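Peer 1: Quick one, structure for this:
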Amino acid sequence: MNARTATLVDVRETDEWEEGHLLAATLVPLSEIGEKTNDSAWIADLKRRVPTDRPVYTHCKSGGRCVMAADPLRELGYDVRPMKEGYVELLDSGFERED
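Peer 2: Below is the predicted model of the structure:
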């Protein structure tokens, strides 16, 4: 995945992120997506951090939460593509970890 053509979004929660995350990822916890999709300030901040002009690949620990995040993000104008691979599988496939 080329950073100029797609964005990687981690929808795990902050405590999981702080234990380690993919170097290329941006954190957008599923709990925030569920709570704040009607908050215009949150949406504006999200659109600054995660551009709407490229595909967004979401990932989580095992694949469930990234699917749940897809529809609300699509409603905000994102081309969302949930990844089947979970966090550990992505590390095993060669994504770099940042602590």
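
Peer 1: For the rest of this, base every contact and every neighbour count on C-alpha atoms.
Peer 2: Will do.

Peer 1: can you pull the contacts of V67?
Peer 2: Residues counted as contacts of V67 (Cα atoms under 8 Å, 6 or more residues apart in numbering) are 58, 82.

Peer 1: To compare with the earlier structure, here is another sequence to fold:
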Amino acid sequence: MYPEMTAAELDIQLKKGKKLNLVDVREPDEWQEGHIKEARSIPLSELQERINELQQGEQDIVLICRSGGRSGKACDFLHNQGYKVVNVTGGMLQWPGEVVYGQ
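Peer 2: This is a model prediction of the structure:
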């Protein structure tokens, strides 16, 4: 299994200045409606084709979606491929921090 963190724990880490490999797996319309500034958008529907964009050094890949379900599926898939992943439980619905809009 892989580790999980809450959206609040993620917010605290980002506010402390921790550099994270944060990937938002929601679809583009959801991303434009509001996302975390430090995140990158790689929709779950494109994950297999864009898997080479995920790894950034030795950092774990932190995955977030709307509620934690799709990011959990992404974590399952990536964990089985040998990636170190962390699922953000509660997703953007529980995100207490700032949100940016658009591309």
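
Peer 1: and the longest helix belonging to structure 1, how far from structure 2 on average?
Peer 2: Counting by DSSP state H, the longest helix found in structure 1 is helix 64-75. Superposed on structure 2, helix 64-75 of structure 1 shows a mean distance of 1.4 Å to its aligned residues (mean Cα distance after the TM-score superposition for structure 1).

Peer 1: Identify the residue of structure 1 aligned to P28 of structure 2.
Peer 2: By TM-score structural alignment, P28 of structure 2 lines up with T14 in structure 1.

Peer 1: what's the answer for R40 of structure 2, then?
Peer 2: Per TM-score structural alignment, R40 of structure 2 is aligned with T26.

Peer 1: G69 of structure 2 too?
Peer 2: Mapped onto structure 1 by TM-score structural alignment, G69 of structure 2 lines up with G64.

Peer 1: number of nearby residues for its match?
Peer 2: For G64 of structure 1, the neighbour count with other Cα atoms under 10 Å is 14.

Peer 1: how far away is it from L73 of structure 1?
Peer 2: Separation of G64 of structure 1 from L73 of structure 1 (Cα to Cα, to the nearest Å): 15 Å.

Peer 1: Same question for E89 of structure 1.
Peer 2: From E89 of structure 1 across to L73 of structure 1, the span is 23 Å (Cα to Cα).
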